[in-house]
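Trainee: requesting a structural model of the entry that follows:
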Amino acid sequence: MNLLPRRRAAGSFERAADGSMTLVEHLRELRSRLFKASLAVVAGLVVGVFFARHIQDFLNSPYCDFQREHWTGPGAFRCDFNARSPVDTFLLQLRIGLYAGLLIGSPIWLYQLWAFIAPGLHRRERRYTYAFTAVAVPLFAAGAFLAWFVVSKSLVFFLGMNDFQISIDVTGYFDFVTGVMLLFGIAFEFPLAVVMLNFAGVVTARRLLGWWRPVIFLTFLFAAIVTPTPDPFGMTALAAAMGLLYFGAVFVAYLNDRRRARKNAIYAGLDDDEVSPLEMEYERVGAAEPIGTAEPVEPPSPVDPPAPIQRPRPLDDRYDETT
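Mentor: Here you go, the predicted model:
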């Protein structure tokens, strides 16, 4: 009877981490994870199509609210859009459902992507990835919310300049709103990239703080380029938010530099090219004892000359007629 505990078989994560998986096994794992991620997106697509009408009403609310306030026509108000073809509204519902499906299924397909990449990372790198992902999602959501606020104010400004009835294309309006939300969400990831550079040891907080003037100029230039509306309101809102986030990233970098300095306090005050004082090190460890003289080494004895090698006899002398 075997009383020894059975060793648990190594899972796919352990085998991928130690490099024991073959190329074919990696491809099979990739196929399996892509299939699971696709199922999650399809399930989210079904749910997103079901709520697509409510999502579209939410996106259309800034335009519809403005039109409702300035409605002067007969009968009840109705928020109308133009459609260039009979299938535009159907295709728009599918697009909204797809975007919603990507958001709904993001926990599953992001996990599948992470599970495939994580075995190639060290434990410290995986821990940093968890922290950066936890910060990146709220930052993107905050950027999208700011974009929604900018769109609502910009539409009131631009539509209020006209004294006639305006009808907007439904597909163009959706592309405009989602494009602004995407650009603002990506722009809000800028401080996260700054913090990643500091954690990687590329830049310090002092250097980042010294760059604040060109950074503010570049943020306003970036906001002026990517903001789709020519009004200064959206550009100023995006640039001011990116500037505040940059100073927040500098503060996080300052805390990380202090933590790194406490960790390396033993090397404080030493230059990178300074020679280590061995005498001080011996005194610190209590080994400052004089070293005695070395014992004399005996001279080497002469080597005997090699013995001469006898020349082989001819074949006639070594063999007779019989052998």
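Trainee: going by C-alpha atoms from here, please, whenever you check contacts or count neighbours.
Mentor: Noted.
Trainee: look at residue 318 and say how many residues are nearby.
Mentor: 9 (other CA atoms under 10 Å).
Trainee: again, but for residue 135
Mentor: Residue 135 has 13 nearby residues by other CA under 10 Å.
Trainee: run this one through as well so I can compare:
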Amino acid sequence: MSETQATRRQSAGRQKQPKSNDGRMPLADHLRELRNRLCIAILALLIGTVLGFVIHSWVLDQMTHSLCSIKGLHGVAQPTKQCPNGVLVVDGPLGGLSLSFDVSMMIGAIISSPVWSYQLWAFVAPGLYKKERKYGLSFVGAAVPLFLGGAAIAYWVFPKAMRILLGFVPPGMGQMIQGTDFLTFFIRMVLVFGLSFEIPLLMVGLNFIGILSAAKLRSWWRAIVFIIFVFAAVATPTGDPLTMTVLAVPICLLFFVALAVATIHDRTKAKRRAIEDPDSLLDDDQASSLDLAPSELPSQFDGVERISPSELAANEPMRYDSDDDIT
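Mentor: So this is what the prediction gives:
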């Protein structure tokens, strides 16, 4: 075998095998595709982080403006134009660099979210059925605005929550907040509000796949409202009544919207099922209707001679009663 032929065989063996009609691939091709999509997602995150580093000062100023503008609060740091009350500080020689990197990476994750979210969907979608892909796109399209709505409410309520918390500082004492602690607190509050707004969407998803019916949701609505308020009290980083109420009330409203969507879906499903199968509406003690329509013989009986009942009676042998005395 020549060296050229061996090289051709090796290159042919390394070629990617085509996908089947149902999206099946060998394990090696799956791992190769996962590696490529992870590389694209990481590259997009790095580019977004670089762009975030350019604007991180402006973003950090927008985040800390509400805290630094609280009057009557005196920090231990030197007052500056960006933070007049001097409440924010950084610790150590690498504190400023660490804070800038964290803010830049947060911005990069937001900027690159269309890229890495598409790579995730493109890797998972081939293994789903057409109906599952349709539902998946619909729920993703609803989850994004819900998360953004929760994040916007968190950004609006954040200054009010900080005023309540910092209002407990005794007079004559200063306040010092680490920059990294402030950023962690802010991100946690945004994530709690954003993810909490996805709970009603999860209920709708469970209803659409047949696990949770609208009738059960209606019977549990009092307990669900109580659980929502308890969850809001535990999940909010501040724990004050204002923040808890601001989080719980929108979730309750979204729950009732989800209940209405689930009710409409169940009624539409019941009507469609009643048309396709009328016996599905019968109780357990009611008899179902019988199908008396004649059916065609299977294909294996084609060509077999059919005998009428009269011919069958004529060819039947004579039978004698047991009381006959011919014997």
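Trainee: and the TM-score between these chains?
Mentor: After superposition, the two chains reach a TM-score (TM-score structural alignment, normalised by the length of structure 1) of 0.77; 278 aligned residues with a CA RMSD of 2.9 Å.
Trainee: what about stretch 226-234 of structure 2, how far off from structure 1?
Mentor: Stretch 226-234 of structure 2, aligned to structure 1 and superposed, deviates on average by 0.9 Å (mean CA distance after the TM-score superposition for structure 1).
Trainee: mind checking the SS state of residue 80 of structure 2?
Mentor: Here residue 80 of structure 2 takes the coil state, with states given by DSSP: H, G, I helix; E, B strand; the rest coil.
Trainee: my read: it touches residue 89, true?
Mentor: No. With contact defined as CA atoms under 8 Å, residue 80 of structure 2 does not reach residue 89; the gap is 11.4 Å.
Trainee: out of those two, which sits in the busier spot?
Mentor: When residue 80 of structure 2 and residue 89 are compared for neighbours, residue 89 comes out ahead with 18 against 10, by other CA under 10 Å.
Trainee: aligned to that one, what sits in structure 1?
Mentor: Taking TM-score structural alignment, the alignment pairs residue 89 of structure 2 with residue 82 from structure 1.
Trainee: go on, residue 185 of structure 2?
Mentor: Match for residue 185 of structure 2 (TM-score structural alignment): residue 176.
Trainee: and residue 22 of structure 2, by the same measure?
Mentor: Using TM-score structural alignment, residue 22 of structure 2 pairs with residue 18 in structure 1.
Trainee: do the same with residue 158 of structure 2
Mentor: Looks like residue 158 of structure 2 aligns to residue 151 there (TM-score structural alignment).
Trainee: how about the helices of structure 1, start to end?
Mentor: 12-17, 23-50, 52-69, 88-104, 106-117, 123-159, 170-187, 190-199, 205-210, 212-226, 232-263, 278-285, 315-318 (DSSP state H).
Trainee: so which of those is nearest residue 293 of structure 1?
Mentor: helix 278-285 (18.3 Å; CA to CA).
Trainee: centre of the chain to that closest one, how far?
Mentor: Distance, stretch centre to chain centre, for helix 278-285 of structure 1: 45 Å (CA atoms, centre = their mean, to the nearest Å).
Trainee: also stretch 130-144 of structure 2?
Mentor: Distance, centroid of stretch 130-144 of structure 2 to centroid of chain: 9 Å (CA atoms, centre = their mean).
Trainee: give me the mean deviation of that stretch from structure 1.
Mentor: Stretch 130-144 of structure 2 sits 0.5 Å off on average (mean CA distance after the TM-score superposition for structure 1).
Trainee: so for that stretch, what gets flagged as buried?
Mentor: Neighbour counts over stretch 130-144 of structure 2 (16 or more other CA atoms under 10 Å) mark 133, 136, 139, 143 as buried.
Trainee: which position in structure 1 aligns with the last one?
Mentor: Residue 143 of structure 2 maps onto residue 136 of structure 1 when the alignment is built from TM-score structural alignment.
Trainee: nearest residue to its match other than its sequence neighbours?
Mentor: Excluding the flanking residues, the one nearest residue 136 of structure 1 by CA to CA, 6 or more residues apart in numbering is residue 189, at 6.5 Å.
Trainee: do I have it right that the one you found meets residue 139?
Mentor: Yes. With contact defined as CA under 8 Å, residue 189 of structure 1 reaches residue 139; the gap is 6.5 Å.
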